[in-house]
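> after the sequence you'll find the predicted model.
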Amino acid sequence: MTTSTPETDSRTGHDHYHVLGATLSITADAETTDGEYLVLDMLVPPQFENGLHTHEQSEVFHVIEGEARLHVDGQDRILTPGTSGYVPGGEEHGFANEGDDVCRVIAVMTPGGAEGFFREIGQPTADRSLPDPVEPTAEMLQSVFATGEQYGFRFLGPLPERAE
């Protein structure tokens, strides 16, 4: 992955990135919030997961459309439109869209600063459209993991199977 210049959406002023098949729009970052938080507006394709990981920031996920699995500290919660889930800083967690429809999620991370990670691993795009589906290669994942370590992310592998 290479560092790239964002293409700012002239209608919203936000920058958008394709990240391993999802689209992330950065709507507020550390620079615009005095370092307090990062806000991501995410379009998450069907069958996408971000894997089990940790980072120092606390995080809130709020589902706007679709359904998502939030795995925190060994427990699963299904988030539906209008519901939110919280992840304490440093807690092992992961997020997945296990359904057949696109999921739209607002994620807020505090404090801010993780936007550098998403900007480095993402491919800038002029709009919020989803990219073609991506099957991440080992090389792509190693680049994401290495970049993530620079921002305090620790990747622990895929999400465990969901207990029914």
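Perfect, thanks for sending it.
> going forward, measure contacts between C-alpha atoms and count neighbours the same way
Fine.
> isn't Arg69 up against His93?
No. Using CA atoms under 8 Å, Arg69 is not in contact with His93, being 10.5 Å away.
> what ranges does this structure have for its strands?
15-19, 22-28, 38-44, 48-49, 52-54, 58-65, 68-72, 75-79, 84-87, 93-97, 103-110, 123-125, 154-157 (DSSP state E).
> quick check: closest non-adjacent residue to Ala28.
Using CA to CA, 6 or more residues apart in numbering and skipping residues adjacent in sequence, the residue nearest Ala28 is Val39, 5.0 Å away.
> likewise for Phe145?
Phe155 (6.5 Å).
> against that first model, consider the following:
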Amino acid sequence: MDVLSTEDARTDEAVPGVYLSQLADGDEMSVQKFVIDPDEAVPEHSHPHEQAGFVTRGEGVFVVDGEERVVTVGDSYVVPGGEAHRVENRGDEPFEGIDVFSPPRTDPDWRD
């Protein structure tokens, strides 16, 4: 069994105001913590990985095919692999949570 503390995880500023920490990863999935500052966004993108998440702080807006879906503390969500999406923080506090990717997303393109 592997254990990785968030304090020991590598955190990158993927785009301005968006911080992603790669946490545990295994053969079938990986875990990532995200923090999106107020008035910041993850631009539209897609990836082959299915993405399931859980919100721990704040509120975010997912935009998929022009449709907006608001998620807040305690909500979970799934973004199918290959589906283009963006995420915005329109609130006054950071938007934070945990994402699980399958297959593992251990070498994301935002690190390039």
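That came through fine. Computed from a predicted structure; not experimentally measured.
> picking up where we left off before, which one's more surrounded, Arg69 and His93 of structure 1?
His93 (23 against 19; other CA atoms under 10 Å).
> what residue in structure 2 is paired with the more buried one?
In structure 2, the residue equivalent to His93 of structure 1 is His85, according to TM-score structural alignment.
> ok, its match - contacts?
Contacts for His85 of structure 2 (CA atoms under 8 Å, 6 or more residues apart in numbering) come out as 43-46, 62-65.
> now swap in Glu59 of structure 2 and tell me
When contacts are taken as CA under 8 Å, 6+ apart, Glu59 of structure 2 is in contact with 70-73, 89-91, 95.
> from His45 of structure 2, how far off is Asp25 of structure 2?
For Asp25 of structure 2, the distance to His45 of structure 2 equals 22 Å [CA to CA, to the nearest Å].
> these two: who's more crowded?
Using other CA under 10 Å as the criterion, Asp25 of structure 2 and His45 rank with Asp25 on top: 20 against 11.
> contacting residues for that one?
With CA under 8 Å, 6+ apart, Asp25 of structure 2 has these contacts: 31, 104, 106.
> ok, 7 Å please
Asp25 of structure 2 makes contact with 31, 104, according to CA atoms under 7 Å, 6 or more residues apart in numbering.
> ok, now Gly26 of structure 2?
Gly26 of structure 2 touches Pro104, counting by CA under 7 Å, 6+ apart.
> need the residues that contact the helix ranked longest in structure 1.
Determined from DSSP state H, the single longest helix within structure 1 is helix 138-150. Helix 138-150 of structure 1 is contacted from outside by 1, 117, 121, 154-155, using CA under 7 Å, 6+ apart.
> selecting buried members of these in ChimeraX, what would you type?
Those of the contacts of helix 138-150 of structure 1 that count as buried under 16 or more other CA atoms under 10 Å are selected in ChimeraX with:
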select :117,121,154,155
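> next, give me the two most distant ones among the contacts of helix 138-150 of structure 1.
Met1 and Arg154 (17.6 Å; CA to CA).
> would you agree Gly53 of structure 2 is in contact with Ser102?
No. Counting by CA atoms under 7 Å, Gly53 of structure 2 does not reach Ser102; the two are 11.6 Å apart.
> who's in contact with the residue lying closest to Glu88 of structure 2 once chain neighbours are set aside?
Leaving aside its chain neighbours, Glu88 of structure 2 sits nearest to Ala41 (4.2 Å; criterion: CA to CA, 6+ apart). Taking CA under 7 Å, 6+ apart, we find Ala41 of structure 2 in contact with 87-89.
> of these, which is the most crowded?
Going by other CA under 10 Å, Asn89 tops the contacts of Ala41 of structure 2 with 25 neighbours.
> list the contacts of the closest residue to that residue other than its chain neighbours.
Counting by CA to CA, 6+ apart, the nearest residue to Asn89 of structure 2 once its immediate chain neighbours are dropped is Gly60, at 4.9 Å. Contacts for Gly60 of structure 2 (CA under 7 Å, 6+ apart) come out as 70-72, 87-90, 95.
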